[in-house]
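J.: how would this look folded up:
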Amino acid sequence: MQNYQREFVEFLVRTGALRFGEFTLKSGRVSPYFFNAGEFNKGADVEKLGYFYACAVQESGAPSSIIFGPAYKGVTLCIATAIALRQHFDVDAYYCFDRKEIKEHGEGGWLVGKAPEADDQVVMVDDVITDGATKVTMIRRIKEATSAAVTGLIIALDRREQNAEGGNSITSLESTTGVAVHAIITIQDILEHLPNRPIDGKVALDSETHKKIQEYLSEHGIDK
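T.: Got it, this is the predicted structure:
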């Protein structure tokens, strides 16, 4: 793990974005942990979040003239990432996000920010991948509408978990679109760094919960 990844794991705990217990997911599975990107809701957290995404963009090696975030969660992410790339890596990328409803007046269109052109290289940023269908649709829309290249997709957390069909949503997205997915961290990074480690004086992931996550992954994980 890189230092920024270790910092990100601890950041998730401190912000409450990563919690442990019993959580019923949309899939109906009962998970011993839960990630909620909605907890990144104040200035200092968003600033730090942009830094972690910028680090992942740089590590991925994906060329990026535009950082694109799908509405709604991706709106904050693309702006924060573009700012952090400039502040920390001297990369002055544009940002762009889509409108849920096409604007018919003013500047119009379905994009806000720098609309990609044929010679642009677009990196998409989002929180997680569930089944990947919406991201496949958006990648295709960007390519077809602008002729720009989508060079990468950065997400916060890869759960390393089977989808409803028993497959891997990330590898399926990659094979369908030709776009590589890079996660800031995976659940395995959490299991490596966090067990019995005090964060601000409190252990977030004890041995019992660590075992429950391993058992959960042995049943639902893609690495079993």
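
J.: C-alpha only now, for contacts and for neighbours.
T.: OK.

J.: how much space between the most centrally placed residue in the chain and residue 186?
T.: Nearest to the mean C-alpha position of the chain, by CA atoms, centre = their mean, lies residue 155 at 1.9 Å. Applying CA to CA, to the nearest Å, the value for residue 155 to residue 186 is 10 Å.

J.: about what we covered before: so the residue nearest to the centre of the chain sits right up against residue 128, yeah?
T.: Yes: assessed by CA atoms under 8 Å, residue 155 is found in contact with residue 128 at 5.3 Å.

J.: overlap in contacts, the two.
T.: Common neighbours of residue 155 and residue 128 (criterion: CA atoms under 8 Å, 6 or more residues apart in numbering): none identified.

J.: wait, isn't residue 71 in contact with residue 98?
T.: Yes: between residue 71 and residue 98 there is a contact under CA under 8 Å: 5.9 Å.

J.: of these two, who's got more company?
T.: residue 98 (21 against 15; other CA atoms under 10 Å).

J.: now for the closest residue to that one other than its chain neighbours: which residues touch it?
T.: Nearest residue to residue 98, sequence neighbours excluded (CA to CA, 6 or more residues apart in numbering): residue 111, at 4.4 Å. By CA under 8 Å, 6+ apart, the contact list for residue 111 reads 96-99.

J.: switch the cut-off to 6 Å
T.: Counting by CA atoms under 6 Å, 6 or more residues apart in numbering, residue 111 makes contact with 97-99.

J.: in JSON lines: the residues you listed, plus secondary structure.
T.: Shown next, in JSON lines, are the contacts of residue 111 (DSSP: H, G, I helix; E, B strand; the rest coil):
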{"residue": "97", "secondary structure": "strand"}
{"residue": "98", "secondary structure": "strand"}
{"residue": "99", "secondary structure": "strand"}
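
J.: identify the residues contacting the nearest residue to residue 22 once chain neighbours are set aside.
T.: What sits nearest to residue 22 in space, not counting adjacent residues and going by CA to CA, 6+ apart, is residue 32, at 4.8 Å. Residues near residue 32 by CA under 6 Å, 6+ apart: 20-22, 213.

J.: second chain to compare with the first, below:
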Amino acid sequence: MSDLRQEFIAFSVEAEVLRFGEFTTKAGRLSPYFFNAGLFHDGATLGQLAQFYAQTLLDSGVEFDMLFGPAYKGITLASATSVALAGKGRNTSFAYNRKEAKDHGEGGTIVGAKLAGKVVIVDDVISAGTSVRESVDMIRAAGAEPVAVLIALDRMERSGKDGALSAHSAVQQVAQEFGIPVISIANLDDLFGYLSGATADPRLSQHKEAVAAYRSRYGV
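T.: Have a look, this model is predicted:
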């Protein structure tokens, strides 16, 4: 596990954005952990989160011209990442969409810079891939090219229901469907490595077995 990934997991736990216990996912599964990027809701934590996004994107080597944030969480994430990139010497424009078209003023559903060139979609996680598909459609309709999806945490979790689980995760399906990479700051393997590591809080290491069982059942 890279230092950046380890730092991100530790940061998420400390900010209580990554929590352990029993949580019901959108798929109706009982998960031993839950990641909610919406809880990065103050200036300090959002600024630090944006640094992780920006550095991960730069380290990926993906060529890009601008960022796109799907409503709603992606709006904050894309704009904050753009600020962080500028601080690293890479001034990058960004845009985002409205859920409903505006019929006055500038109108339309896209706010911010004009969609053009190579575009990176910035979001928190990929569950069903719906927001990514909608984003890809909007970007291509504008004549621009989606080149990657940048997320915080890849759950590395197979889609579908018990007895009919997909061979691939939602992240893998998105990558295959659109032929673009999905870049994550960290993933489930990094999370498990953190719980297994010597630096893990003893209060957290007690969740290791539950996470391992969940990964064995649903992981790719």
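
J.: then the residue nearest to residue 98 of the first structure would be within a helix, right?
T.: No: using three-state DSSP, the secondary structure at residue 111 of the first structure is strand, not a helix.

J.: tell me how far it lies from residue 162 of the first structure.
T.: From residue 111 of the first structure over to residue 162 of the first structure (counting by CA to CA), the distance is 33 Å.

J.: name the nearest residue to residue 201 of the second structure, sequence neighbours excluded.
T.: Nearest one to residue 201 of the second structure, counting by CA to CA, 6+ apart, is residue 195 at 7.8 Å.

J.: which SS state does the one you found fall under?
T.: helix.

J.: got it, and the one 3 residues further on?
T.: Going by three-state DSSP, the secondary structure assigned to residue 198 of the second structure is coil.

J.: which stretches in the first structure count as strands?
T.: Using DSSP state E, the strands of the first structure run over 18-24, 30-35, 66-69, 94-103, 109-113, 121-125, 149-158, 181-186, 198-199, 202-203.

J.: OK, contacts around the residue mapped onto residue 214 of the second structure from the first structure?
T.: Counting by TM-score structural alignment, residue 214 of the second structure lines up with residue 216 in the first structure. With contacts taken as CA under 6 Å, 6+ apart, residue 216 of the first structure has no neighbouring residues.

J.: any figure for the gap between residue 216 of the first structure and residue 158 of the first structure?
T.: Distance of residue 216 of the first structure to residue 158 of the first structure, given as CA to CA: 15 Å.

J.: with residue 65 of the first structure instead?
T.: 25 Å.

J.: returning to that earlier point: from the contacts of residue 32 of the first structure, pick the one nearest residue 198 of the first structure.
T.: residue 20 (14.5 Å; CA to CA).

J.: and the gap between the closest residue to that closest one other than its chain neighbours and residue 204 of the first structure?
T.: Closest residue to residue 20 of the first structure apart from its sequence neighbours, by CA to CA, 6+ apart: residue 33 at 4.3 Å. Going from residue 33 of the first structure to residue 204 of the first structure by CA to CA gives 11 Å.

J.: and the contacts of stretch 141-160 of the first structure?
T.: 62, 116-128, 179-187, 221-222.

J.: quick check: longest helix of the second structure.
T.: Longest helix in the second structure by number of residues (criterion: DSSP state H): helix 43-60.

J.: other SSEs contacting that helix?
T.: helix 73-87 (3 or more CA pairs under 6 Å, 6 or more residues apart in numbering; DSSP states H and E).

J.: tell me the angle of the helix it packs on relative to helix 43-60?
T.: With axes from the mean of the first three to the mean of the last three CA atoms, to 10 degrees as the basis, helix 73-87 of the second structure and helix 43-60 are set at 70 degrees to each other.

J.: helix 73-87 of the second structure vs the first structure - mean distance after superposition?
T.: Its matched residues in the first structure lie on average 0.6 Å from helix 73-87 of the second structure after superposition (mean CA distance after the TM-score superposition for the first structure).

J.: may I see the buried residues of that helix?
T.: 74-85 (16 or more other CA atoms under 10 Å).

J.: can I get the residues you listed in TSV with distance to residue 132 of the second structure?
T.: Below are those laid out as TSV (distance: CA to CA, whole Å):
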residue	distance to residue 132 of the second structure
74	10
75	13
76	16
77	14
78	14
79	17
80	19
81	18
82	19
83	22
84	22
85	22
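
J.: out of the residues you listed, who's nearest residue 102 of the second structure?
T.: residue 75 (16.6 Å).

J.: before we move on, back to that, do you know which of the strands of the first structure lies nearest residue 57 of the first structure?
T.: strand 149-158 (6.8 Å).

J.: could you tell me where that closest one falls in the second structure?
T.: Counting by TM-score structural alignment, strand 149-158 of the first structure corresponds to 145-154 in the second structure.

J.: quick one: the matching stretch to the first structure mean distance?
T.: Mean for stretch 145-154 of the second structure is 0.7 Å (mean CA distance after the TM-score superposition for the first structure).

J.: centre of the chain to that stretch, how far?
T.: Centroid separation for stretch 145-154 of the second structure versus its chain: 7 Å, with CA atoms, centre = their mean, to the nearest Å.

J.: one more: stretch 69-80 of the second structure?
T.: Going by CA atoms, centre = their mean, where stretch 69-80 of the second structure is centred and where its chain is centred differ by 11 Å.
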